[in-house]
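Asks: Next input, structure requested:
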Amino acid sequence: MPQLNEPKLIAGNANLPLAEAIARRMTMHRGVHTGLVDARVERFNDAEIFVEVYENVRGEDMFIIQSTSNPANDNLMELLVMSDALRRSSAARITAVIPYFGYARQDRRTKARTPITAKLVANMLVGSGIERILTMDLHAAQIQGFFDIPVDNLYASPVFALDIISRFQGQMDELMVVSPDVGGVARARELAKRINSPLSIVDKRREKPGEVAEMNIIGEVEGKICLIVDDICDTAGTLCKAAEVLMENGAKEVHAYISHGVLSGPAVERITKSVMSSLVITDSIQPTEPVMGAHNIRIVPTAPVFAQAILNIWNGTSVSSLFEQDTLTPIYETLYPGIR
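Replies: The predicted model follows:
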C-alpha cells in the first residue's frame, strides 16, 4: 500500500499530554520530527466549539488524538468538529485515535425504550468524515461492527503483562488473575495466558444498578497474589468490594489492572482507603491531580503502542502484530529493562 505524504497528528483538549507523548515517540521511531499540527480548539461564550487549523493539511494522512472521556459530550463534539475541519481542508485520510471510547457501555438495549448510543456515536463519527478508528480495549468488542469503516482495537493486556513480569519477578507462581464478573472472563483469561497464571472469577449479584448485593469467589485464592483485571473503573465501588472479598477468602495481596481509569465521584478516595495494594491504569484518560497524588495508583503509558500503531497504519503494515508481547517488548524496553 503506497504511503500518503506524511503522518500528521492533531489533538483536541481531552488528553493533550498523551498526544504530545505520542508525537515524541513517533519522532524517536522515525528519526524525523513529528509534532502536533498547529490549531486552536476552543469554545465561544455560549460553549459552541470552534476549530481552526493553521497549517496546510491538503493531501496529508491525518490522525486526530482525542479520548471521548469526561466531559464526554464536549470531547466527542470536539472530535467531530475537528474531523469536519480537516475534511473541508482536503486531508487525504482522517483517522480518529480514540484511546478511550466513550458511550461504549451503551452497546445494547437493556430495557424497553432505551437507546444504543454506541451505534449512534459510530454513525456520527463516520458522518463527520472519519475513515478509520484506532482505539484501545473497547468495552464490547462487537462495537467494531457498528462501523462500516476499519476499526483497530488495541489491547492493554500485553502491556500489563510486561508490567506484571517486571513487578512480580520471583513471585510469578503466586499470581492469580481474577475477573471481577462473569462478563469479563475472556479479558482476564487473555492476561492469564500471557503470564501463565490460573484464573478465578468473582460472581456478583446485583439487586439494582450500581449496588452489589452479594459476591462469591469461584476458584481458590488463599495465599495468592490476586490481580483483578477489567477494562473500566468508574466509581470503584465494585472493585473495592471485590478486593475485600478476596482478602476475606485468604488472598495474600490484591492488585488491580484496569485499562481505563474513569475514576469519577468518590473513586480515588475509595481506592486509597481500600485493601488493594495497587491499582494500575493506563493514561488513555488524562489523570486528574487526585489520581496523580494517590499513593496506590500507578499509571502505565500507552504512547509507545499508539505511536507504533499510527506508524503501522501510515505504512500500511500490520496493526495486529502489536497484540504480541514479543513485538511490544522492544517498544517498552526503556520502561521495563531486562524483560525478554
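Asks: all contacts plus neighbour counts: C-alpha atoms, from now on.
Replies: OK.
Asks: quick one, what contacts the residue nearest to Arg105 when sequence neighbours are not counted?
Replies: Leaving aside its sequence neighbours, Arg105 sits nearest to His139 (CA to CA, 6 or more residues apart in numbering; 6.2 Å). His139 is in contact with Ala104, Arg105, Asp231, Ile232, counting by CA atoms under 8 Å, 6 or more residues apart in numbering.
Asks: One more, so I can put them side by side:
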Amino acid sequence: MIVPGSESQALGAALAAETGEPLAAVRYERFPDGERMASVEVPADADRAVVVAATTTDAAHVELLQLQDAVREAGVEEVVTVLPYMGYGRQERAFEPGQPVSARAVARAISTGTDRVVLVDPHEASVTDCFDVPCDVVRAASRLATPLPGGLTDPLFLSPDAGAVSLAESVRDAYGRGAVDYFDKVRHSGTEVEITPGDAAVEGRDVVVVDDIVATGTTMSESIAVLDDRAAAAVYVACVHPLLARAARTKLERAGVEAIYATDTIERDVTAVSVAPALADAL
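Replies: Presented below is the predicted three-dimensional model:
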C-alpha cells in the first residue's frame, strides 16, 4: 500500500495509480498543545507499506517518523520510505567547527523506521551514505521535457553550473533536440557574483534553464535577467524540486520568466509533471 505524507498527497495518489497498489487512508491531526498525530488505516493483509513524504518542514519530518511507526505498529513486515524531497539534504557536512552534519542526523532518524529509502535527485549524491539502510536514487529530470512547449526555437538547455550539466542533458535528450551549455559564475566579492551563459549564443533562441532545486530564486532570477539582456527569445525554468521559498516566485516573474515547470516532488502550483512513473520503476 502507498502511505502519503500530508505534503505528498497528489504524488501518493499518482504512485498508487502507477503501481496498482492501494492508497492508504491517512489522518493528519493535532492535539490541543500543538503536537501532531499521523495515523494509518492498515488492512490486515498488508505486508508492505511505501511511505511517500516530502520533508519540506520540520513538522513533515515528525509526521514521516509517525507514519513509519504507525505501519510498523500495525504489523507491516516491509517499510519502504520514498523521500521525493529530503529536507536538510544540503547539510551533508559540517561547514564550520561545532556544527552538525544535519543530513546524517535526519537520515539516521529516518533509518530506524524503514527497511529501504528511495531519494529523488538529491542535491548532494553523498547524502545516500548518511542512511543506515539501503538507499537508492531515482533520476527524474528527464520528466521535465514533457511539459515544455513542442515548438521551441533553436532551444538551448542551460544548467546553473558545470556540475549540473547532466541535468540539462537529461532534459534535452528527452526533448529530442537542442544544445546544452552551462553558466559560468565568477565571484568578485561576498555579495557580487557575475553570471554569464558559457560560450553559447542565446540571441533569438528559446532557453530552458534546468536546475535540481529552486530555493530562494535569487541566482535563477539573475540568470534570467542576463539571458534577457542578451536578447534570448524566451526563457523557461525547469526544476525537479520547486522549493520556491520566501519571494522566489515573485523574483522569477519580475525577471521575466516565460513559464516555470516542475515535478511533484514538492507540490506547488508550478508542478507540471509527476515523478510517479520513475518511482514506480524503482519500487
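Asks: care to give me the TM-score?
Replies: The TM-score (TM-score structural alignment, normalised by the length of structure 2) is 0.89; 280 aligned residues with a CA RMSD of 2.3 Å.
Asks: Just the buried residues from the contacts of His139 of structure 1, in PyMOL please.
Replies: Buried residues within the contacts of His139 of structure 1, by 16 or more other CA atoms under 10 Å, are selected in PyMOL with:
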select buried, resi 104+231+232
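Asks: export the contacts of His139 of structure 1 to CSV and tack on distance to Met276 of structure 1 and secondary structure?
Replies: Formatted as CSV, those follow (distance: CA to CA, whole Å; DSSP: H, G, I helix; E, B strand; the rest coil):
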residue, distance to Met276 of structure 1, secondary structure
Ala104, 27, coil
Arg105, 25, coil
Asp231, 17, strand
Ile232, 16, strand
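Asks: counterpart of Phe44 of structure 1 in structure 2?
Replies: Correspondence of Phe44 of structure 1 to structure 2, assessed by TM-score structural alignment: Phe31.
Asks: Surely its match and Ala38 touch.
Replies: No - assessed by CA atoms under 8 Å, Phe31 of structure 2 is found out of contact with Ala38, at 10.9 Å.
Asks: more neighbours, those two?
Replies: Taking other CA atoms under 10 Å, Phe31 of structure 2 and Ala38 do not tie; Ala38 has more neighbours (20 against 8).
Asks: For the closest residue to that one other than its chain neighbours, which residues are in contact?
Replies: Nearest non-adjacent residue to Ala38 of structure 2, counting by CA to CA, 6+ apart: Tyr28, 4.6 Å away. For Tyr28 of structure 2, the contact set (CA under 8 Å, 6+ apart) comprises Ser6, Arg36, Met37, Ala38, Ser39.
Asks: for structure 1, which helix is longest?
Replies: helix 72-88 (DSSP state H).
Asks: Just the buried positions in it, please.
Replies: Here helix 72-88 of structure 1 shows 74-87 as buried, counting by 16+ other CA under 10 Å.
Asks: re the thing from before, what about the nearest residue to the match of Phe44 of structure 1 once chain neighbours are set aside, how many residues close to it?
Replies: Nearest in space to Phe31 of structure 2, with sequence neighbours left out and distances taken as CA to CA, 6+ apart, is Met37 at 7.4 Å. For Met37 of structure 2, the neighbour count with other CA under 10 Å is 14.
Asks: need the contact list for Met37 of structure 2.
Replies: Arg27, Tyr28, Glu29, Arg30, Phe31, Glu63, Gln66 are the contacts of Met37 of structure 2 under CA under 8 Å, 6+ apart.
Asks: and with 10 Å instead?
Replies: Arg27, Tyr28, Glu29, Arg30, Phe31, Val62, Glu63, Gln66, Leu67 (CA atoms under 10 Å, 6 or more residues apart in numbering).
Asks: Out of those, which two sit at the greatest distance?
Replies: Farthest-apart pair in those is Phe31 and Leu67; separation 16.4 Å (CA to CA).
Asks: Please point out which of the contacts of Tyr28 of structure 2 structure 1 shares.
Replies: Retained in structure 1: Ser6, Arg36, Met37, Ala38, Ser39, out of the contacts of Tyr28 of structure 2 (criterion both residues aligned by TM-score structural alignment, their matches' CA atoms under 8 Å).
Asks: a markdown table for the residues you listed, including distance to Glu21 of structure 2 and secondary structure?
Replies: Formatted as a markdown table, the kept ones among the contacts of Tyr28 of structure 2 follow (distance: CA to CA, whole Å; three-state DSSP):
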| residue | distance to Glu21 of structure 2 | secondary structure |
| --- | --- | --- |
| Ser6 | 19 | helix |
| Arg36 | 27 | strand |
| Met37 | 24 | strand |
| Ala38 | 21 | strand |
| Ser39 | 19 | strand |
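Asks: what's the closest of the residues you listed to Tyr236 of structure 2?
Replies: Distances from Tyr236 of structure 2 to the kept ones among the contacts of Tyr28 of structure 2, taken by CA to CA, are shortest for Ser6, at 29.3 Å.
Asks: Looking at structure 2, name the residue matched to Glu55 of structure 1.
Replies: Match for Glu55 of structure 1 (TM-score structural alignment): Val42.
Asks: Against Leu67 of structure 2, how distant is its match?
Replies: 11 Å (CA to CA, to the nearest Å).
Asks: which neighbours do these two share?
Replies: Val3, Val26, Ala49, Glu73.
Asks: For ChimeraX, write the select line for the buried members of those residues.
Replies: What follows is the ChimeraX syntax for the buried subset of the shared contacts of Val42 and Leu67 of structure 2, where burial is set by 16+ other CA under 10 Å:
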select :3,26,49
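Asks: Can you add distance to Gly217 of structure 2 and give the shared contacts of Val42 and Leu67 of structure 2 back as CSV?
Replies: Shown next, in CSV, are the shared contacts of Val42 and Leu67 of structure 2 (distance: CA to CA, whole Å):
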residue, distance to Gly217 of structure 2
Val3, 31
Val26, 33
Ala49, 35
Glu73, 41
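Asks: tell me which element the residue located most distally from the centre of structure 1 is part of?
Replies: Distance from the C-alpha centroid of structure 1 peaks at Asn45, with 31.9 Å (CA atoms, centre = their mean). Using DSSP states H and E, Asn45 of structure 1 maps to neither a helix nor a strand.
Asks: Tell me the counterpart of Glu96 of structure 2 in structure 1.
Replies: Using TM-score structural alignment, Glu96 of structure 2 pairs with Lys111 in structure 1.
Asks: what residues are up against its match?
Replies: Here Lys111 of structure 1 is in contact with no residue (CA under 10 Å, 6+ apart).
Asks: Look at it and tell me its secondary structure.
Replies: What DSSP: H, G, I helix; E, B strand; the rest coil gives for Lys111 of structure 1 is coil.
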